[in-house]
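here is a sequence with its predicted model. Questions after.
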Amino acid sequence: MTNKHSLYLNRRKVIRGILATTAFGVTSKLWTGCTPTAQQNTPNSPSPAANNSPSGNTKPIVIGFIYVGPKDDFGYNQAHAEGKAGVAKIAGVKTVEEANVPETTAVQETMRNMINQDGANVLFPTSFGYFDPHIIKVAQEYPEVQFLHCGGLYEEGKHPKNIGSYFGYIDEAQYIAGIIAAHTSKTGKLGFVAAKPIPQLLRNVNSFTLGAKTIKPNITTQIIFTGDWSLPVKEAEATNSMIDQGVDVVTCHVDSPKVIMETAEKRGIFCCGFHANQAQLAPKGYLTGAEWDWTSVYSKYVQMISEGKTLMNGGIPHLERGGLKDGFCKLSNYGPAVSEAAKKDAEAAKAKFMDGSMVIYKGELKDNTGKVILAAGKEYKQRDIELEKMNWLVDGVVGSIAS
């Protein structure tokens, strides 16, 4: 354990000790004078986001953001931190954040501290593993605080009403990246470095592969699971292993694509990014990437809250989803190696996503064991809940969920 991490844990213990000996109200003070003063309007600020209570008092929105890794990881956590920075500019909003919080009871302590110490009345705990049991437990303790989780699947009647789930159909951008990857590949072998086989990740693998197969039907995507969200050594090993086997375009779904992009560039192959823009890490080989636009998403939540809408009164949906046309995600700029033909096909696919006519999952569709997933004439549209329960890999993916 590093000295920095030891200090971090000690700070938590001190705060918990203070909380244990101080008479903090669990819910009664969440919307009173204990919250920090709102920021002043500036000429460049977006529209005010004051929270108007029924009594007519104007109170600031205090939002806490929690990340499982560092804020400068060129990936998942950086994308959320950039979203936090975006909403921090909105008048009437105060933000607090904490990074490197593991998916353990440590996140429960962080959430409680943000509520009791910082006056947070809205929390965005962003990592997948925060949801069950941690967010569920703390949400039950603080029924007037809104907990908005990235990727979790809220179930009516099962989870507290002050919990919401948001996520984007970033697989749309992955589908387009697959088109570009197929155009660029000479070997017909793509690679995908993956963390854990959760539905959102499998959906990215499958959409990337299906996009590629529209260009080259026999193209394959080799997948290697590392077992966790941030394992740089294993990520480098997986990338090198695939390159040794003929893969010439690689992408990923891990928290920080940094090592994968740098390894691909060093080995002289192409890469497609994920979460944020990694073009500077691979100036020659970066083709494009699937990026989040969390500033857009978080700003929409602030707007709803400023209008008096909450999860509890039904004004804010418990499941919030969107794709390219909804501003949840975007595509990185094309790199120098992307051909005009690839750009043309990519833009054509993007136009279909933007007008709502694109359907990625349509039958007949088989998994990579030969089992029919979707019969001919059937389809899953982006908002179909079945896609959020995905536990299969499409034909063309080399590897298995159990690997």
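Yep, that arrived.

only C-alpha atoms from now on, for both contacts and neighbour counts.
Will do.

so which bits of the helix or strand encompassing Q117 are buried?
The secondary structure element spanning Q117 is helix 105-118 (assigned by DSSP states H and E). For helix 105-118, the neighbour count (16 or more other Cα atoms under 10 Å) marks 107-116, 118 as buried.

quick one: list the elements packing against it.
Packing partners of helix 105-118 (3 or more Cα pairs under 8 Å, 6 or more residues apart in numbering; DSSP states H and E): helix 3-21, strand 61-66, strand 93-98, helix 136-141.

Y175 contacts L210, correct?
Yes - using Cα atoms under 8 Å, Y175 makes contact with L210 at a distance of 6.7 Å.

just the helices and strands packed on helix 105-118: most buried one?
strand 61-66 (a mean of 25; mean count of other Cα atoms under 10 Å).

buried ones in the helix or strand just after that one, by neighbour count?
Heading C-terminal from strand 61-66, the first helix or strand you meet, by DSSP H and E, is helix 76-87. Residues of helix 76-87 classed as buried: 76-84, 87 (neighbour count, 16+ other Cα under 10 Å).

which among the residues you listed gets closest to Q222?
Set against Q222, the nearest of the buried residues of helix 76-87 by Cα to Cα is Y76 (22.3 Å).

okay, pairing it with this:
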Amino acid sequence: MAFAIAVTRERREGETRCAVTPETVKKLVAMGATVSVEAGTGHGSSFPDADYIAAGAVVQPDTHAVLTGADLVLKVRGPTAQEISALKPGAVVVALLDAWREKDTVTAMAAASVTAFAMEFVPRITRAQVMDALSSQANLAGYRAVIEAAAAYGRGFPMMMTAAGTVAPAKVFVMGVGVAGLQAIATARRLGAVVTATDVRPATKEQVESLGAKFLAVEDEEFKNAQTAGGYAKPMSPEYQAKQAILTGEHIKKQDIVITTALIPGRAAPVLVTADQVATMKPGSVLIDLAVEAGGNVEGARSGEVVVTPNGASIVGIANLPGRIASDASSLYAKNLVAFAGLLVKDGVVNIDLEDEILKAAVVTHGGAVVHEGLKG
């Protein structure tokens, strides 16, 4: 007997992505699923309902019709209260839950006896690379950050030599060299900018230089040990932060564009650029804060707004940058979900093995309780 997969239209403000595409519907059906998709699910990503039907999905008129009897619910963002109330006990939800901040949603799913998996908790191990939604979305965010910077910046990016004179290349400084930062570096370089970058993890220096950018950091003993086993940045001491602030502060004065990407799981984003540092920048300079939804790396950044400072710098706080490339972002995320769903399905039915290291790391609620260690209490 086929198991039922349900996909609802995303209702969070500004969310244009979707959790399945016509391409991945075919793969889910091949796994033995019946796939129900709410009407309009793919509109924000340029996937019409007719394409889902052609791929083998049933398009339903509303949320309740889609979710009734669903065994597995695939979403981009966490479910709404209305969606949770429509789920049967034991249903499985897989989404980018933003579980550290959306604790009310997590609690509600536990109370409804829903088993929920957070795609942001998928471990960074070789076996799980194809499920790494954070990386797939951050890659696009890094690219889009540079496009947004170019649009906001009132000058050209590359050096241009003309009969009337030479246009100097833009100076771009990327702060935080994870997946998003590396893509931002590569994109800015492709557009012809002079690029520098910084990160507290020593392993990133070689990556930065391999892309043709210059690495900037205080390279002391603390710097040499500033990376976790999982590849994330460790919080740095106040002493190191002070030294790094002096170095980067002098550098920021000379930059046309600053792109910040630093995030620490489960914590507010670290402030990398202070208001005083922003005040030293030239009129027309641009700061793009990719961490604005987690509190922001740039002091004064506001989610969903462009803040123009008294000295004429623009702090751009765009929420959900991947959503500005919704078709590609949805295609990549949907493939992440198909791979994850493969762990949940055995012999044509949903059969969860919480001893699997990937599922064990990603599970948030199960059996009527919050089970993720970092979210209990």
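Ah, there it is. Just so we're clear, the structure is a prediction, and the values are computed from it rather than from any experiment.

TM-score of the superposition?
Superposed pair, TM-score by TM-score structural alignment, normalised by the length of structure 2: 0.37. Supporting alignment: 204 aligned residues with a Cα RMSD of 5.7 Å.

so which of the helices and strands packed on helix 105-118 of structure 1 is nearest W294 of structure 1?
Nearest to W294 of structure 1 among these is strand 61-66; the distance by Cα to Cα comes to 12.0 Å.

so which elements touch that closest one?
If contacts are counted by 3+ Cα pairs under 8 Å, 6+ apart, strand 61-66 of structure 1 sits against strand 93-98, helix 105-118, strand 122-125.

mind doing that once more with 10 Å?
For strand 61-66 of structure 1, the packing partners by 3 or more Cα pairs under 10 Å, 6 or more residues apart in numbering; DSSP states H and E come out as strand 51-52, helix 76-87, strand 93-98, helix 105-118, strand 122-125, strand 146-150, helix 294-306.

could you dump these to a markdown table with distance to I224 of structure 1?
Output for these, formatted as a markdown table (distance: least, Cα to Cα, whole Å):
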| stretch | distance to I224 of structure 1 |
| --- | --- |
| strand 51-52 | 46 |
| helix 76-87 | 19 |
| strand 93-98 | 30 |
| helix 105-118 | 29 |
| strand 122-125 | 27 |
| strand 146-150 | 24 |
| helix 294-306 | 28 |
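
just checking, F208 of structure 1 touches D171?
Yes - with contact defined as Cα atoms under 10 Å, F208 of structure 1 counts as touching D171 (7.1 Å).

number of nearby residues for D276 of structure 2?
Each residue near D276 of structure 2 was counted by other Cα atoms under 10 Å, and the total is 10.

any idea how far it lies from T196 of structure 2?
21 Å (Cα to Cα, to the nearest Å).

so how far is V193 of structure 1 from T209 of structure 1?
Following Cα to Cα, the distance that separates T209 of structure 1 from V193 of structure 1 is 13 Å.

now for those two: what residues contact both?
Residues touching both T209 of structure 1 and V193 (Cα atoms under 10 Å, 6 or more residues apart in numbering) are Q222.

counting neighbours, go ahead and name the busier of those two.
Comparing T209 of structure 1 with V193 by other Cα under 10 Å, the one with more neighbours is T209, at 32 against 25.

surely the more buried one and V249 touch.
No - contact between T209 of structure 1 and V249 fails when scored by Cα under 10 Å: they sit 12.0 Å apart.

between these two, what contacts are shared?
Joint contacts of T209 of structure 1 and V249 (Cα under 10 Å, 6+ apart) are 178, 181-182, 190-192, 221.

please check those and keep the buried ones.
Buried among the shared contacts of T209 and V249 of structure 1 by 16+ other Cα under 10 Å: 178, 181-182, 190-192, 221.

between which two of those residues is the distance greatest?
Using Cα to Cα, the pair of these lying farthest apart is A182 and F192, separated by 13.3 Å.

which residue ranges of the stretch 101-250 of structure 2 form helices?
Remark: helices assigned in the stretch 101-250 of structure 2 by DSSP state H, counting those that start in this stretch are 103-111, 133-152, 179-190, 204-210, 221-224, 238-252.

which helices and strands does the fourth one pack with?
Contact partners of helix 204-210 of structure 2 among helices and strands, from 3+ Cα pairs under 10 Å, 6+ apart: helix 179-190, strand 194-198, strand 214-215.

for V345 of structure 2, which of the ones you listed is the nearest?
For those, the distance to V345 of structure 2 is smallest for helix 179-190, at 29.8 Å, taking Cα to Cα.

so which bits of the closest one are buried?
Neighbour counts over helix 179-190 of structure 2 (16+ other Cα under 10 Å) mark 179-189 as buried.

tell me what that helix is packed against?
Against helix 179-190 of structure 2 (3+ Cα pairs under 10 Å, 6+ apart) you get helix 133-152, strand 171-175, strand 194-198, helix 204-210, strand 257-260.

rerun that using 6 Å as the cut-off
Applying 3 or more Cα pairs under 6 Å, 6 or more residues apart in numbering; DSSP states H and E, we find helix 179-190 of structure 2 packed against helix 133-152.
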